[in-house]
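Colleague: Quick check, what structure comes out for this input:
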Amino acid sequence: MDVTTKRIYSPVAPDDGYRVLVDRLWPRGVSKAEADLDLWLRDVAPSPELRTWWDHDPDKLAEFAARYDAELDHNPAATELRLVTQERPRVTLLYAARDPRVNHAQVLLAYLEA
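Modeller: Purely as a prediction, here's the structure:
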């Protein structure tokens, strides 16, 4: 499985492979043409309640990851994403968060690798 993460605001690169937006909301200031997506899998993102509770607070990251993993265990979109990662040679999970280390895409990547 060759999966990586990248901000949606970063330039598209040939080595991105299959580009999947994993945010529930469309990123501000990005046109669909600029995004150059292969798939927008909004339902794999954290629930609105969990996202609001977390608020990208680094101090809550461990608890957020545990709660998000529990959501993913029962989420058909997570199963769909796992299939995509098995079928494609390279997948890039795209997210809009500013912090490259504290975001749900990193938790999702760890979930997929587990």
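
Colleague: going forward, measure contacts between C-alpha atoms and count neighbours the same way
Modeller: Will do.

Colleague: Show me where this protein has its strands.
Modeller: 3-7, 18-21, 39-40, 91-95 (DSSP state E).

Colleague: now these as TSV including mean neighbour count?
Modeller: Shown next, in TSV, are the strands of the chain (neighbours: other CA atoms under 10 Å):
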stretch	mean neighbour count
strand 3-7	19
strand 18-21	24
strand 39-40	16
strand 91-95	24
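
Colleague: and for comparison, fold this next one:
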Amino acid sequence: MSVRVRRVYEPPEPDDGVRVLVDRLWPRGLSKDAAHVDEWPKALTPSTELRRWYHAGEGSYEEFADRYEAELDAPEAGELLSYVRELTAKGPVTLLTASKDPEQSHAAVLLRLLGPDAR
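Modeller: Next comes the predicted model:
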């Protein structure tokens, strides 16, 4: 199982495997052809309210991560998380985000939740 996080603006690489966009909004200025996105599970992304709260600087990353994990307990999000886990069992998966700091984003939370081999 191989999972990693990359910025969606970076060009695709041969070892990306299945490219999964994990942002609720489509990245600005990027065409769908250029993004090479295979999956876009919007219900797996943080809610609009949580995203706005975090970007407003109202809380720490740790609190954001806790709130996001709680959102992932919802049935639809949980099903999508299981689906992405299934994808990782079949081959490499790259989580794509437009976040300027992927290590302090929801993509890092997903990476951690998807297993020990995630990088």
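
Colleague: What does the superposition give as a TM-score?
Modeller: Overlay of the two chains. TM-score (TM-score structural alignment, normalised by the length of structure 1): 0.89; 113 aligned residues with a CA RMSD of 1.8 Å.

Colleague: In TSV: the strands of structure 1, plus distance to K60 of structure 1.
Modeller: TSV is the format used below for those (distance: least, CA to CA, whole Å):
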stretch	distance to K60 of structure 1
strand 3-7	21
strand 18-21	23
strand 39-40	27
strand 91-95	19
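
Colleague: Out of those strands, flag the one nearest E113 of structure 1.
Modeller: Set against E113 of structure 1 and scored by CA to CA, the strands of structure 1 come closest in strand 3-7, at 8.7 Å.

Colleague: between the strands of structure 1, which one is nearest to N103 of structure 1?
Modeller: strand 91-95 (8.1 Å).

Colleague: Average separation of that closest one from the aligned part of structure 2, please.
Modeller: With mean CA distance after the TM-score superposition for structure 1, strand 91-95 of structure 1 departs from structure 2 by a mean of 0.2 Å once superposed.

Colleague: Residue range in structure 2 corresponding to that strand, please.
Modeller: Counting by TM-score structural alignment, strand 91-95 of structure 1 falls onto residues 93-97 of structure 2.

Colleague: what's that stretch in contact with?
Modeller: Contact with stretch 93-97 of structure 2 is made by 2-8, 16-23, 87, 107, 111, as judged by CA atoms under 8 Å, 6 or more residues apart in numbering.

Colleague: Right, I'll leave it there.
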